[in-house]
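Trainee: structure for this input, please:
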Amino acid sequence: MTSTAEPRAAIILAAGQGTRMKSPLPKVLHPVGGRAMLDHAIDAAEALGCERVVVVVGAHSPEVRAHVARRLGEDCIAVQDPPLGTGHAVRAAESALADFRGQVVITYGDVPLLRAADIEPVFAASEGVRVIGFEARDPGAYGRLILKGDDLEAITEAKEASPEILAISACNSGVMAAPVGLLFELLAEVRNDNAKGEYYLTDVVELARRRGEPTRAVFAGEDAVMGVNAQAELAQAEALFQKVRREDFLATGVTMPAPETVHFSWDTEVGAGTTVEPYVVFGPGARIAPGARIRSFSHIEGARVAGGAEVGPYARLRPGADLGEGAKVGNFVEVKNVAMGKGAKANHLAYLGDGEVGAKANIGAGTIFCNYDGFFKHRTTVGEGAFVGSNSSLVAPVSIGAGAMVGSGSVVTRDVEPGDLALARGQQTAKAGWAARFMETMRAKKAGQKGKAG
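Mentor: The predicted structure is shown next:
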């Protein structure tokens, strides 16, 4: 968290309807990097050292309100009802900041790539109004910044701009900072005498200049201030997020032969010296220690992998999976809420759910931890150095002792003591010549049917 001399607060605007998303999920709750866009905005505000964070929500989105309440509390919510523009939305937060003295920054819940480092420059000056701008590759409908050096003389909307102003590539991101008292004094003067009948936040710049207050612009990269309003833009934001994450991991010593195929979450941790093969997906909560190997087509979420461990190919680690040093989870193995000790192995075609596998234990192909009885989950414990034969079902709650063995094809319902062998299957019998006689009879029968058909 940034240390600041003057108190900071953030107002995050998240009251938009988001109709262009064409989704039942409110726009700001759509994820980028496995995290809601709104949470990215809150993260940035907290990283700036904001002691107050107020999120402005719409009356139409109870899901957004509930999301903010869970994370920040009800006292951090302001409601804009009805929606009458960005200036009106900011004023909705005024009562929540009535006792606050300091600097306030206005950001947006649908700008997921904006980080604290991008916003920090607006706090370099503590007077007047400061705006974050960007140089647009295609300025299009963005508001243009009319600048004289670092001084911001005006913000002109594209639909009101002359051809000369439309040629300007410096554009308004919408992010603004000002002393809290000045901000709300200026907003009180904003009028809605425009085509939409809305109160625009950008009018604050002109009102500040009339008062003789400083108005300045600082700049961030265009990608950082990208807003998301439709599914195509959400996909674009995700692609930009992934690009940055891949570059970060490569720079820290993670080996990725095909980084463009690897998908990371916002909180993924991968240590230096780890190899991540193509087509790996990291869901939220993945922690990979240095020197691990994640093979192709694996999915890891809410799991920890120690150094020297190997996952995949085609493996799935679900929340609570914890692989110790040198452990191996191979192809088509699913692990959920199971700790695997140092050197433990489940090389192929197994489901391990709710339990523990001791160091150097071996889980054979086709083994299942039968952890659910239809109502409750139960645990399976496999001791250190134990060997579970292929195609075995361990019906929890059950314990396989250290150094014990389970014969292939067993259904184990009772604990196995250390060093014991458990066999839980029907005894094999043989009927001499039965198969040959059966096949001869069936071939004759089939031949007769063909003759009748002819």
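
Trainee: contacts and neighbour counts: CA atoms only from here.
Mentor: OK.

Trainee: residues near the nearest residue to residue 202 once chain neighbours are set aside, how many?
Mentor: Excluding its sequence neighbours, the residue lying closest to residue 202 (C-alpha to C-alpha, 6 or more residues apart in numbering) is residue 155, at 6.6 Å. Residue 155 sits with 21 neighbouring residues when counted by other C-alpha atoms under 10 Å.

Trainee: now residue 5
Mentor: Neighbours around residue 5, by other C-alpha under 10 Å: 7.

Trainee: helix, strand or coil: sort out it for me.
Mentor: With DSSP: H, G, I helix; E, B strand; the rest coil as the basis, residue 5 sits in coil.

Trainee: could you measure from it over to residue 98?
Mentor: Between residue 5 and residue 98 the computed distance is 20 Å (C-alpha to C-alpha, to the nearest Å).

Trainee: repeat for residue 299
Mentor: Using C-alpha to C-alpha, residue 299 is found at 47 Å from residue 98.

Trainee: same thing with residue 181?
Mentor: Distance, residue 181 to residue 98, by C-alpha to C-alpha: 9 Å.

Trainee: more neighbours: which of these two?
Mentor: Legend: neighbour count by other C-alpha under 10 Å for residue 181 and residue 98, higher for residue 181 (16 against 10).

Trainee: once you drop chain neighbours, what's closest to that one?
Mentor: Leaving out its chain neighbours, the residue that sits closest to residue 181 by C-alpha to C-alpha, 6+ apart is residue 101, at 7.5 Å.

Trainee: helices along the stretch 1-150 of the chain, start to end?
Mentor: Along the stretch 1-150 of the chain, counting by DSSP state H, counting those that start in this stretch, helices occupy 37-47, 62-71, 86-91, 116-119.

Trainee: can you redo the ones you listed as JSON lines with distance to residue 435?
Mentor: As requested, the helices of the stretch 1-150 of the chain are exported to JSON lines (distance: least, C-alpha to C-alpha, whole Å):
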{"stretch": "helix 37-47", "distance to residue 435": "65"}
{"stretch": "helix 62-71", "distance to residue 435": "65"}
{"stretch": "helix 86-91", "distance to residue 435": "81"}
{"stretch": "helix 116-119", "distance to residue 435": "75"}
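
Trainee: compare with the first, here's sequence two:
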Amino acid sequence: MSETFAVVLAAGKGTRMKSDLPKVLHKVCGKPMVEHVIDQLKHLSIDEIVTVVGHQSERIQEQLGSTVDYAYQAEQLGTAHAVKMSHEQLGHREGSTLIITGDTPLISSGTLADCLELHQETNAAATILTMQPDDPEGYGRIIRNEQGQVERIVEEKDASEQERAVNEVNSGIFCFDNQLLFEALDLVSTDNEQGEYYLPDVIEVLQRKGERISAARMPEVEEGLGINDRTQLAKAEKMLQKRIIEFHMENGVTIIDPFSTYIGADVTIGIDTVIEPRTHLRGKTKIGTNCIIGPDVDLENYEAADRTKVKNFSRTNDISSLPYVN
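Mentor: I've put the predicted structure just below:
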């Protein structure tokens, strides 16, 4: 039976964040962005997840623990080089490999599942998850032939003026036939502006060999948002917070003022609970059913039993040490 693997690229420093913290550990709605990615992968039938670490690798491993396997990239020589570091775990195995960067916290398991499904249905050597942003600046462009088939991906710094006008771009998420991937990685060169081993170059290698290349278009451009600086981090926070608020309202929670309410990614809330304005729920807070929380409440790792009322209150200790507030 064919296996499915995932490689999460998390080795970069992220210099544009201007931080001592590795980029992928910056939080979005209370959770490191790389954990958002891995959580979505865990919703799929993935046989093994390999996270490629490098800069401050010990901090990332401490955060993720034994939930994934690790490969180490000592020098950051490009995305193709990063994937190649997982050869020991995956190089000898047959199946499909999903590759995703650890700085895309808005990606959904549904979109990843659709990409995998198309890849397997078309029996492709590679499938690219593409998107069409209003402004393609900064992204690698998808170059197709007259028949609409993908020929290659060209990075913006290496693109001609005509190629830069293309608005279908590479999201940085791929699915590959695993054995063809590792064969092609050996043929990737550094003949580009940055002098790096680009993972998108694998597409051109496979295309020259006559292999089938598929492309799946991302339904919502925001899912492909990669975080490179604090401005993009704030944008992702706003987008994900909107999703979280809407999720709870769709599942039976009344939120009086969504614009003044903050709910972390790991918070759970029971049905028929009312969240009053200016309420902040953080960490692994658990709110029961038929509660009234707020106004002016800030809770972290707090547990409230069914029919609890909490107002004008702030508590940030661990769940195990907290009393119920009735």
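
Trainee: picking up where we left off before, any idea what the residue nearest to residue 202 of structure 1 aligns with in structure 2?
Mentor: Using TM-score structural alignment, the partner of residue 155 of structure 1 in structure 2 is residue 153.

Trainee: and that match, what does it touch?
Mentor: Taking C-alpha atoms under 8 Å, 6 or more residues apart in numbering, we find residue 153 of structure 2 in contact with 140, 141, 142, 143, 170, 200, 201, 203, 204.

Trainee: residue in structure 1 matching the second one?
Mentor: Under the alignment (TM-score structural alignment), residue 141 of structure 2 pairs with residue 144 of structure 1.

Trainee: let me know how buried the closest residue to residue 5 of structure 2 other than its chain neighbours is, in neighbour terms.
Mentor: Using C-alpha to C-alpha, 6+ apart and skipping residues adjacent in sequence, the residue nearest residue 5 of structure 2 is residue 97, 4.6 Å away. Residue 97 of structure 2: 24 surrounding residues under other C-alpha under 10 Å.

Trainee: try residue 71 of structure 1
Mentor: Residue 71 of structure 1 has 11 nearby residues by other C-alpha under 10 Å.

Trainee: ok so, going back, secondary structure class for the residue lying closest to the match of residue 141 of structure 2 once chain neighbours are set aside?
Mentor: In space, and not counting its chain neighbours, residue 144 of structure 1 is closest to residue 171: 4.5 Å by C-alpha to C-alpha, 6+ apart. Using three-state DSSP, the structure places residue 171 of structure 1 in strand.

Trainee: so what's the residue count around residue 171 of structure 1?
Mentor: Using other C-alpha under 10 Å, residue 171 of structure 1 is surrounded by 26 other residues.

Trainee: for the one 5 residues further on, same thing?
Mentor: The burial metric for residue 176 of structure 1, expressed as a neighbour count using other C-alpha under 10 Å, is 26.

Trainee: host element of it?
Mentor: According to DSSP states H and E, residue 176 of structure 1 maps onto strand 170-179.

Trainee: now do that strand: which elements does it pack against?
Mentor: Secondary-structure packing of strand 170-179 of structure 1 (3 or more C-alpha pairs under 8 Å, 6 or more residues apart in numbering; DSSP states H and E): strand 103-108, strand 129-135, strand 144-148.

Trainee: for the ones you listed, give me TSV that also has distance to residue 33 of structure 1.
Mentor: Shown next, in TSV, are these (distance: least, C-alpha to C-alpha, whole Å):
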stretch	distance to residue 33 of structure 1
strand 103-108	17
strand 129-135	24
strand 144-148	31
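
Trainee: ok, which of those strands comes nearest residue 451 of structure 1?
Mentor: strand 103-108 (79.7 Å; C-alpha to C-alpha).

Trainee: so which bit of structure 2 is that closest one matched to?
Mentor: Residue span in structure 2 matched to strand 103-108 of structure 1, by TM-score structural alignment: 96-101.

Trainee: and that stretch, how far from structure 1 on average?
Mentor: Average distance, stretch 96-101 of structure 2 versus aligned residues of structure 1 after superposition (mean C-alpha distance after the TM-score superposition for structure 1): 0.7 Å.

Trainee: contact partners of that stretch?
Mentor: With C-alpha under 8 Å, 6+ apart as the test, stretch 96-101 of structure 2 has contacts from 2-10, 116, 120, 172-178.

Trainee: of those, grab the buried ones for ChimeraX.
Mentor: The buried subset of the contacts of stretch 96-101 of structure 2, as determined by 16 or more other C-alpha atoms under 10 Å, is captured in ChimeraX by this line:
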select :4,5,6,7,8,9,10,116,120,172,173,174,175,176,177,178
